[in-house]
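**Q** Fold the stuff below for me.
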Amino acid sequence: MGWSYNLLYFFQKRGFEVCRRIAEAWGIRARVVRSTFIYLTFATLGFGFALYLFIAFWLGIKDLIYTKRTSVFDL
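**A** Model (predicted):
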């Protein structure tokens, strides 16, 4: 196993969560969302990738703000 497997594992573990969360919110398959981002990236020369990064950043911020705490002592 080389560096390419580690890179693939990294993106599967962390990167594809954006597509999974979008798919769960819209009620469609994550594979459809992933392929849409890929086609959008090729068709618009990188806009799809920039949009993906923006959504990933936005979801990260949202998770930091809207974390569910069970008690006051979880702060």
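**Q** Please count neighbours and contacts with C-alpha atoms only from this point.
**A** Fine.
**Q** which residues of the chain fall in helices?
**A** Secondary structure of the chain (DSSP state H): helices at 3-10, 17-26, 30-43, 47-65.
**Q** Please convert those to CSV, extending it with mean neighbour count.
**A** What follows is the helices of the chain, written out as CSV (neighbours: other C-alpha atoms under 10 Å):
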stretch, mean neighbour count
helix 3-10, 10
helix 17-26, 15
helix 30-43, 15
helix 47-65, 14
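**Q** Let me have the ones you listed in JSON lines, extended by distance to Leu75.
**A** As requested, the helices of the chain are exported to JSON lines (distance: least, C-alpha to C-alpha, whole Å):
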{"stretch": "helix 3-10", "distance to Leu75": "29"}
{"stretch": "helix 17-26", "distance to Leu75": "25"}
{"stretch": "helix 30-43", "distance to Leu75": "33"}
{"stretch": "helix 47-65", "distance to Leu75": "12"}
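**Q** let's see this one next to it:
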Amino acid sequence: MRKLFYNVLHFSQKRGFYVCQRIADKLGMRARVVRTSFIYLTFVTLGFGFALYLFLAFWMRIKDLIYTKRTSVFDL
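**A** Model prediction:
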């Protein structure tokens, strides 16, 4: 049971926090500040922060799929 919990925790930290990291890189802030802001926004607005986080994660994923960086013409 404990191993399962740590596996889920590791997966969420590895995959989930990347959204905050990318937003922080764009804004020139620390990722910790962005994560804390999402947590406070979620508690204050009763879930709106979490919904916003999921929307941004979805939007960034779609953007990555559409705008892939190709190094040469042969990568098509």
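**Q** hang on, Ile55 of structure 1 packs against Val18?
**A** Yes. Counting by C-alpha atoms under 8 Å, Ile55 of structure 1 touches Val18, with 7.1 Å between them.
**Q** so what's the residue most central in space within structure 2 up against?
**A** Nearest to the mean C-alpha position of structure 2, counting by C-alpha atoms, centre = their mean, stands Val19 at 1.8 Å. Contacts for Val19 of structure 2 (C-alpha atoms under 8 Å, 6 or more residues apart in numbering) come out as 53, 56-57, 60.
**Q** Recalculate using a threshold of 10 Å.
**A** Going by C-alpha atoms under 10 Å, 6 or more residues apart in numbering, Val19 of structure 2 touches 25, 31, 34-35, 53-54, 56-61.
**Q** Can you tell me which of those residues is nearest Phe74 of structure 2?
**A** Ranked by distance to Phe74 of structure 2 (C-alpha to C-alpha), the contacts of Val19 of structure 2 are led by Arg61 at 23.8 Å.
**Q** I'd like the distance from the closest one to Tyr18 of structure 2, if you could.
**A** Applying C-alpha to C-alpha, to the nearest Å, the value for Arg61 of structure 2 to Tyr18 of structure 2 is 11 Å.
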